[in-house]
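Chemist: got a structure for you, letters missing:
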């Protein structure tokens, strides 16, 4: 009986493990659902295999139809992902992914965890290390706004002498990144499991790890809250909580911190709350953006996050909009909510581009002399308002035909944006840059006369938490137009660093662009204001504010102003 490798989405899959046969999904007809199931079956030369290996970047890329086809072909299926441990799944394991049964693993894990936690007595006596334990949730080498905030906080604290230890999941490229990281990063596998026994063992192991902590047993109220939370979670989030809690306990057993920072509410704030209930460490929760609103409206989970937010010593909000949601939606006292905007590497983005780079970019992107350059960059998704910019452009071109739009980024909405460029007759005015290399991004800001990103609430409940790109543009002296949505009014000071527009109205955006094109003095004034605002948000200053907040947390706990939950 032979083995089969199904190469899901990267060519190295053929190299590990070696197998007699190989199927590349890219070579099969483009299809999904039952069509993919049939295509995989037809591509296999034999109807049955000893093992089927799914070689993939991440097991989340393997959809249920592909998994079903693989299970049909072999006795056992093995995931061979780049960023997580090798996992085995059997036909019986597929049962727990079906709608009727998918809640059972969470409920079993919740029951086992709470039962064992009640019987576990914390009796650890680890050395005192001090500093911060950062439950990052999202950390490099993956990219994004949360990751940027987390890594600058961790490295900024460490640079100033505050010990930091980071806990995060596996990411593509983590091994090389962690080897060069100036702060220690502990990686833990946080993905879903495929066998009920794995959930049970994970729950028991996580509860037993509480014995490594110093402190007291958590109250029955806290145990009950955590148990109900785990039962209400998806199986994947239940596994993530348990894995993170166990790893956090083992990190604390190596040395106790002064404070715990939860980089996200789900599930990190619940992990931090349970740690605080046992060991008494004051904890902080980061409120980035969309998640603050989403979890106020989630009837299943909102009651649990209300408790974790209220139990925190502090909540760090990106912008006033997030702070208002946390206060009104979760009932957090306003004195515990602190607004600290994300920062910018001012020196990097303010520095003039290397000699010849701007000319090279103009030639590459066919920007004629005297052109007025608009720039937008980010994930190409509906929320960012790329389509609004395109709809506004024809009106701008009627009065200023020399206008050129540089559109950078990648994402699932890019094919629609390409189509709109053709439909609106903008092929001569729009340059699709794709993903911009880091070494060229700052130069693109300097090349632009105006940065535009009319982000909006799309889909409803999603919004821009702040918009670090506005700070990057400002550091380069480039004024901005942003959508009047979410936290953007904090990033773009209307009339001082740029202008705000209705993100759903292309005519309003066009009018704002035309206003600045017609008034060069206003454009210049806004650029100067944007640069000054960006200097106040340099990461060095932002880290200082975060360290001051961490110190106030410790002082409030020492003075009895904050008490551990339960």
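Modeler: Noted; the coordinates are in hand. Since we're looking at a predicted model, the values are computed, not measured.
Chemist: CA atoms for contacts and neighbours, from now on please.
Modeler: Will do.
Chemist: Can you get me the start-to-end distance on stretch 394-412?
Modeler: Taking C-alpha to C-alpha, to the nearest Å, stretch 394-412 runs 24 Å from one end to the other.
Chemist: buried residues in that stretch?
Modeler: Buried residues in stretch 394-412, counting neighbours by 16 or more other C-alpha atoms under 10 Å, are found at 394-397, 400, 402-410.
Chemist: Other residues contacting it?
Modeler: With C-alpha atoms under 8 Å, 6 or more residues apart in numbering as the test, stretch 394-412 has contacts from 367, 370-381, 424, 426, 429-436, 507, 510, 513-514.
Chemist: alright, now check it against this:
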């Protein structure tokens, strides 16, 4: 594997979240840190971590191939902000390249750009941080992004929310999210249901953005074609009570299973036994939207085709008509037709989905980051 052009270059990654917390931005930052470390970069991660004390964080940090500096949440939020700023400037002073990912981290780009104008600064934008509804927050984000030397967008959909005043003067690169194919070894060959039951699944916090309600509202029509289907909902049950009211009103209780938050291995076992991954995400009125849809690729890695929203970053995660089908999230007729098309051509869709996932292995994706890090 081709290594970095500048051996032992020091890279600082500032992320608004990070494991052991869950979240797409944190997972993304973790893999960038991990794979840059494998390429001989000296990586330090500065990240907000909530709900953990020093001891478990230290135990977690000791297993990592890079340095993790946590910003633990304090009782008064202003102290958290101050701690984040001080640590960011201290670490930026020691680094050659600074990568900022997530809203609060992007805001630090301005201070880092002012204090360390000669250092390479890369902003990673995922989605919702670009469509903030508070005017002051939107202006601050735009101002901070102006201090980046390069902007990486995780999808074409996300890129369109970058202000034109920035894209005219700062290079913007589209690099999709990645997965580690090895994480799915041993699961892809699990037997799927051989009875007449169609197994559908959505993974992610039960929320307006993730669109579980869109699937539930499509179930009565789907049941006309697949009377024994089951819909599995995995994730933090934020809006579960509201969804349960709709389920009861539509008499769907026998067909929907809420699993809550699942341990990773159990979740992969369940995912491998399902047939189609549904991600009918919404672009909410608050500006929250799906920047890419990494959960699509995770399902693809187990041979599951996907049905996803065409009006989101998911459009980059699905090769329409091959690895899955894009639909408008509330279009019940389109959702039903997509399901039928996939089931009627399941082997072709499943094979293409697996190959598509392999093309997004972090081992390949990280090379695009390295090209930007090493570029002029």
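Modeler: Yep, it's here. None of the values given here were measured: they were computed from a predicted structure.
Chemist: still on that earlier bit, between all of the buried residues of stretch 394-412 of the first structure, which two are separated the most?
Modeler: Pairwise distances across those peak at 27.7 Å for 400 and 410 (criterion: C-alpha to C-alpha).
Chemist: Please check the contacts of stretch 394-412 of the first structure and keep the buried ones.
Modeler: 367, 372-381, 426, 429-432, 434, 436, 507, 510, 513-514.
Chemist: Next step: those residues restricted to helices.
Modeler: Here DSSP state H is the test, and these give 507, 510, 513-514 as lying in helices.
Chemist: Of the residues you listed, which is the nearest to residue 457 of the first structure?
Modeler: Nearest to residue 457 of the first structure, judged by C-alpha to C-alpha, of those is residue 507 at 18.1 Å.
Chemist: The closest residue to residue 193 of the first structure other than its chain neighbours: which element?
Modeler: Distances taken as C-alpha to C-alpha, 6 or more residues apart in numbering place residue 199 nearest to residue 193 of the first structure, at 6.7 Å, with adjacent residues excluded. Using DSSP states H and E, residue 199 of the first structure sits within helix 196-208.
Chemist: Read off where that helix ends up in the second structure.
Modeler: Following TM-score structural alignment, helix 196-208 of the first structure has no partner segment in the second structure.
Chemist: so what does that helix touch, helix or strand wise?
Modeler: helix 104-119, helix 235-254 (3 or more C-alpha pairs under 8 Å, 6 or more residues apart in numbering; DSSP states H and E).
Chemist: mind listing what the aligned partner of residue 46 of the second structure in the first structure touches?
Modeler: For residue 46 of the second structure, the aligned residue in the first structure is residue 167 (criterion: TM-score structural alignment). Neighbouring residues of residue 167 of the first structure by C-alpha under 8 Å, 6+ apart: 133-137, 185-188, 244, 247-248.
Chemist: And the residues you listed, which two are furthest apart?
Modeler: Using C-alpha to C-alpha, these span at most 14.6 Å, a distance reached by 133 and 188.
Chemist: Look at these two and report which has more neighbours.
Modeler: Shown here are residue 133 of the first structure and residue 188; by other C-alpha atoms under 10 Å, residue 133 has more neighbours (25 against 18).
Chemist: Looking at the alignment, what corresponds to the more buried one in the second structure?
Modeler: So, by TM-score structural alignment, residue 133 of the first structure is matched to residue 12.
Chemist: Can you tell me the SS state at that match?
Modeler: Here residue 12 of the second structure is recorded as strand under DSSP: H, G, I helix; E, B strand; the rest coil.
Chemist: Apart from its neighbours in sequence, what residue is nearest the equivalent of residue 154 of the first structure over in the second structure?
Modeler: Aligned by TM-score structural alignment, residue 154 of the first structure pairs with residue 33 of the second structure. Distances taken as C-alpha to C-alpha, 6+ apart place residue 43 nearest to residue 33 of the second structure, at 6.3 Å, with adjacent residues excluded.
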